[in-house]
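Asks: have a look at this fold, sequence not included:
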């Protein structure tokens, strides 16, 4: 017997993974690493850690979610007849149950990453198990890379197990250095598949929106399952809102309806996992239930087929969850919940044909999520580029570059990408680096406790019923007795403790020197971290900013928190874009607004109209109808999302601020200078002050830089086209002639299409363009004269323009007729009688003209590119039709030998040639 007490034998016999233990132990002994594939319910999460600990190992189990970590520890403790905190313990954010007797500790992957940063050797740990690695959470991938680094450089004896029911076993085996794959044959009970697609089409999800038709159908499918099957029902839905709506539709069913998600109270989570009572249960759950332990009593799974995944919109700086179709791997994992205790069934709310089109695995977070926290962890590890980390998928270069840019802006890394002392301190606060920056810089201005409370609100978005006004949500959390308020108080206390002076090496302390944060094993000696912070990275006090203060610095006691009066707006707040009146200091609005703006400076937003705002990043945003934020002059936006089809982002959570706060928090985005550009159809020249994309003030310029005016005029031409210029009839004709020669002859005759002219506008429009100052000046610019600059003077071909493409052609009557070059073929429109006797069609540049033969009244009578054929075949019909209508004009039977004329019969005497 090792360091673990006796396991309940009856429970042990029911865990099929026990048959794989010898192979797993051999793989760890021989290779130090293994990939364990075991179906749901076989005991990989509970029996394997206990079995390894029984051999004398101290085991660290990493789970992707808090609910799974707590449940796994409780289950293992129960198998030993103990409670958590003894032989088996757990650590999640805000909760810890371990003792000096603990030999199996279950942690979240985030906690494991933090622990590795503080103690890269993982002193005292013999085996690390990464459970549910198929979910590809970023923390799990990061933890695996760090552990592999530790094994390679510091502790080759440290053992690593990657475990999952459905995963890319071959990929993980390669990542673990050719580790063996150990498979446990599951004794899962059979699960019948029932395809239950909606009767009518369902709109695909986008953003956070789910078609109500699908939710109604899911609720109906749960009712059907209750009628057709025995046992409890576990229903998978994408999020908390969908769970609440389906629960409302099931209010009258003869079963207990429970809601399980990451925000659910621990007591509710524990009750669901502890067992079923006499009454049937319907458990509505998010994907947290995929990787939790067995939910007792469940024989039926109803799967809505949706999941939530993070997405980062780098162009707009918005990170949010989005609803996606579930992967096949996740669908199998969900279905397995129905067969853990006996034969079961899964009702899938989609068709079998749709199932074949699902992706094989969930999208790895490293490919789609915000990488700022990952980049900071990599920098703290000593590998800022992450190039040396063993990862299944490399981070996208663009996303990683954007993340490193954020870290540089907040002072977490230096110009070379190396972590600073400030960055190390941020990483140890256990929140996103943006929030860590706001906590560090906001605490000296508003007090530690109040800054920590706001950051706790930002680190886990409050329930929607708290509203979209962060100050109101803050007060609701203070008053609230719900699960969110409880977690919020715990998190705020943890963050406040993290800023307080503490003993070196404790969770809340900042490192005293750079040696306290050990470098990456392959990174060499620690670097010098004594850096000057960039603009905007330090606290407002260091920048000399005038911020609302609570009366104390980071270590000073907090002052009481006066609350804002009732009503939708903050007293004294300026209603215009300028926000002329500052927010009163010490109020919830001032504190919440400053801290939020410090976290998201590019999201400070100026009003553009009631309910419409423009963020400093350039992203348009709008508040919901009826929101108390609609009349604000400025907002600090904490949460916003934007669907692909929407023109603006929707503000989900924000704080009212004034212009001074916006300028202080986003000081690095403040610019002032001359702006000369084409706007609303003319040149606009102003001296403008901006906060990013938000215009603060502007005044007209009397004498703008001529070069910038020229560039603005060129921009106007590119936007609106050459029509801005004055095109006389001669100018348009010259352009058409040149276009014809470019088509018919090619080089050296220039392309004079719109795009080509605009591309070379700086060449052919000078010097007139440099003298122009506004749109009207363009309208006075003679395009014909300017266009002659494009003629091929250098080759000498310019002098042949009239020869190759003459303006006029002399016809047999002696008239000089204008040639139109506007179409694909040159056109000569001439009265029929003036062409008598001409057997061959005239040519220009070797191309036959298209002759429009006109009646005596100037109306088209015939069109031909072959006069000889016309006189022979077509003339007779034209003659028959027109001779009676125009009897005074000659209509000879043989036009090829007749004398050409432009006169009637009575005036058919000789006459001098005319030009028309």
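Replies: Noted; the coordinates are in hand. In this text the structure is predicted, and so the values were computed from the model without any measurement.

Asks: hey, let's count contacts and neighbours off CA atoms from now on
Replies: OK.

Asks: gap between the two ends of stretch 224-242?
Replies: By C-alpha to C-alpha, to the nearest Å, the extent of stretch 224-242 from end to end equals 19 Å.

Asks: residues making contact with it?
Replies: 210, 215, 222, 243, 261, 280-287, 289, 297-308, 323, 334, 338, 347 (C-alpha atoms under 8 Å, 6 or more residues apart in numbering).

Asks: now the residue nearest to the spatial centre of the chain. Nearest residue, chain neighbours left out?
Replies: Geometric centre of the chain, nearest residue: residue 313, 1.7 Å, by C-alpha atoms, centre = their mean. The shortest distance from residue 313 to any non-neighbouring residue, by C-alpha to C-alpha, 6 or more residues apart in numbering, is to residue 319 (6.0 Å).

Asks: which other residues reach the helix or strand that contains the one you found?
Replies: If you go by DSSP states H and E, residue 319 is part of strand 318-325. For strand 318-325, contacts defined as C-alpha under 8 Å, 6+ apart pick out 205-210, 238, 305-313, 358, 369-370, 640-641.

Asks: ok, and here's another one to check against it:
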């Protein structure tokens, strides 16, 4: 018999409309605020346990293990039963059901594995995917698979998308126009108290949170304890911040400080979600946002931060980013204070900042690692996920990176279709990389040892355990804390999933490797692109990224390490090593065998051609030997590369060569085609054309330095049109002046310059012109000492108007030179007068 409290839940009024929607179309979207009973009464009602209707088996999918256990425990309590009878649950590593179970609560991960094992879900009559608004990737994927099942295999399967927010239109469209059924909430009023820090707080960076903010949060918790009644639920972004704030709070008189996050053992989670004997402060991550009621809570303190996954697909590095909490999540958090009675939320930011927060959290499919999603899609028969009804399509780049990972670990073939090995991996409940390490590692070191190391990486240990994977492994085996308990359970599950038994036994001969070697091998098998070799004070990973262990670790002295966990902030070029193991080169070669390549390299390096035979592991150079007879084409390419890197100044440019280039540039500027451009970019672009023979003969930098650039440059003249023959006519190197001298023309400036002593031009009335008479030269008239006396592009005007002033100024200084009154009629000369 169900308890009377169930009939007081607000969602009860929506049950008739929900049943009608399911009977009519089989699908529905349920919008019900927190605390209305959508997670507890609705499954019981659909299963026929609330009103004596026909018994149907209902599957409820929750995004987190903590929510699964809490929901099952609450429904069992409403039924007056223990968990495992008519209401049960299954999470990874724990299952409490019986033959009489009709309502089973599972994580979305468990639901996905069941769908992949048997898409028809035999015996299941209805599925509720809860907390859809949180946009976890597993939930999005499960809904897409279930819509496929309803459309093709089980049209009678009832399907409900349940959301705690009113933003349900998108889900309705995704489900083919499914009706939206709303339940009004009767949550108690929650007073909002704005409690921003008095001093400036630095923005969160990566996973770093300003200690000043955490100190402020601790002070706001103390304030809430003074000003309000009831338990305090404080939201913080991660386990590290929970530990820090707990330390700042100490042991307040008459108050228990309790941590609530996904890493604590199940028993501790259950205790945190049960009524306390004394007043409590619960320090929680976002797990407490989900559909579970924390009894006794009347106050919420919200630090305003959340953690979201980020993936650097180019480098294969994942990380968590600390971001502003979305407005939707902040509303969810505040609602925890009004579940049982009027309450208050203390928000640790200014009211003016609230409007700048994002409306909803980022969908995980847009920011996370998609390897596990891609494997599930391949197992589902849709390798590119194009046929899946997803709220947001996976980013093309992220999906391509994920599929490349799957090919590397043997989960899919070249065509993207899942292999038998990939199907087995998908059933392990691990990231495909860790599944590869477990399967391959079990064959080399035994299932139990491989499972223990994989469990350490999958259930990342607290930062306080250090960054040495082998050391953390030894500590976990001896530890009695909550982390060690969770780790042992997961290691046992993984070992049995490989061996089909408890996993405690090991094949003979598997224990020859020590802990360090085993830890390194498993880490390298999981992340072959993260095997790393020492380079200076840091490490170079096979992926090409630099990585740096923390100070004081023994990892820093090793030549090779395998990095299991690392992250890199957007502003840093170096990844931070969070967890790694010492390995040797043999382990690196073995685990990352597909990345080892041997090749001949001919390149411009360090200012010259370098030819060598190289063996590499990804970006890591393993060995190198000089190449004595490199390929000629490769050498030519390296020389061209050198020219592009250092410019044509590598060649020998004497005065004549520079003059040829300037003349050609002048004709290109004034006449255009067919006269070629000879600027630096143009010459580099056509280097193979004008330096062909020289490049074919050259072997190194010294050979380029001997090349006569002027001779080579002449190859670019328009020989095919016959215009090259007019080069000297159109841009003469020298012009003969009236004195008989042949004077060099300088084409280096914007206008050709003819610099000549004034006396040598006597009798020349018109200015010389070049480029078919189009361009007058700029005449620099020099004094007898060779200094500029005048500049003109119009000699006729100069003789008429300017000469008189020059003559008056210079003839007293140079009396032995002729200064006729009529220079246009005078005899030109290069000599002085013989008599005065």
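Replies: Cool, got the structure. As the structure is a prediction and not an experimental result, all values here were calculated from the model.

Asks: and the TM-score between these chains?
Replies: Once superposed, chain against chain, the TM-score is 0.91 (TM-score structural alignment, normalised by the length of the second structure); 828 aligned residues with a C-alpha RMSD of 3.2 Å.

Asks: can you tell me which of the contacts of stretch 224-242 of the first structure are in helices?
Replies: 215, 222, 243, 334 (DSSP state H).

Asks: count the neighbours of the nearest residue in space to the first one that is not next to it in sequence for me.
Replies: Which is residue 215 of the first structure. Using C-alpha to C-alpha, 6+ apart and skipping residues adjacent in sequence, the residue nearest residue 215 of the first structure is residue 246, 6.2 Å away. Residue 246 of the first structure is flanked by 23 other residues according to other C-alpha atoms under 10 Å.

Asks: repeat for residue 801 of the second structure
Replies: Close neighbours of residue 801 of the second structure, defined as other C-alpha under 10 Å, add up to 10.

Asks: with adjacent residues omitted, what lies nearest to the equivalent of residue 87 of the first structure over in the second structure?
Replies: For residue 87 of the first structure, the aligned position in the second structure is residue 86, judged by TM-score structural alignment. Excluding the flanking residues, the one nearest residue 86 of the second structure by C-alpha to C-alpha, 6+ apart is residue 101, at 3.9 Å.

Asks: the stretch 801-916 of the first structure: strands as residue ranges?
Replies: Counting by DSSP state E, counting those that start in this stretch, the stretch 801-916 of the first structure has strands at residues 808-810, 816-820, 827-831, 843-844, 847-848, 850-854, 860-864.

Asks: could you give the angle of the last one to strand 827-831?
Replies: Between the axes of strand 860-864 of the first structure and strand 827-831, defined by axes from the mean of the first three to the mean of the last three C-alpha atoms, to 10 degrees, the angle is 130 degrees.

Asks: ok so, going back, wait, isn't the residue nearest to residue 215 of the first structure in contact with residue 213?
Replies: No: using C-alpha atoms under 8 Å, residue 246 of the first structure makes no contact with residue 213, being 11.1 Å away.

Asks: my guess is residue 181 of the second structure is in a strand, correct?
Replies: Yes: counting by DSSP: H, G, I helix; E, B strand; the rest coil, residue 181 of the second structure is found in a strand.

Asks: in what helix or strand does the closest residue to it other than its chain neighbours lie?
Replies: Setting aside the residues directly before and after it, residue 181 of the second structure is nearest to residue 30 in space (C-alpha to C-alpha, 6+ apart), at 5.0 Å. Using DSSP H and E, residue 30 of the second structure maps to strand 27-31.

Asks: where does the closest residue to residue 295 of the second structure other than its chain neighbours land in three-state SS?
Replies: The shortest distance from residue 295 of the second structure to any non-neighbouring residue, by C-alpha to C-alpha, 6+ apart, is to residue 275 (5.4 Å). Judged by three-state DSSP, the three-state class of residue 275 of the second structure is coil.
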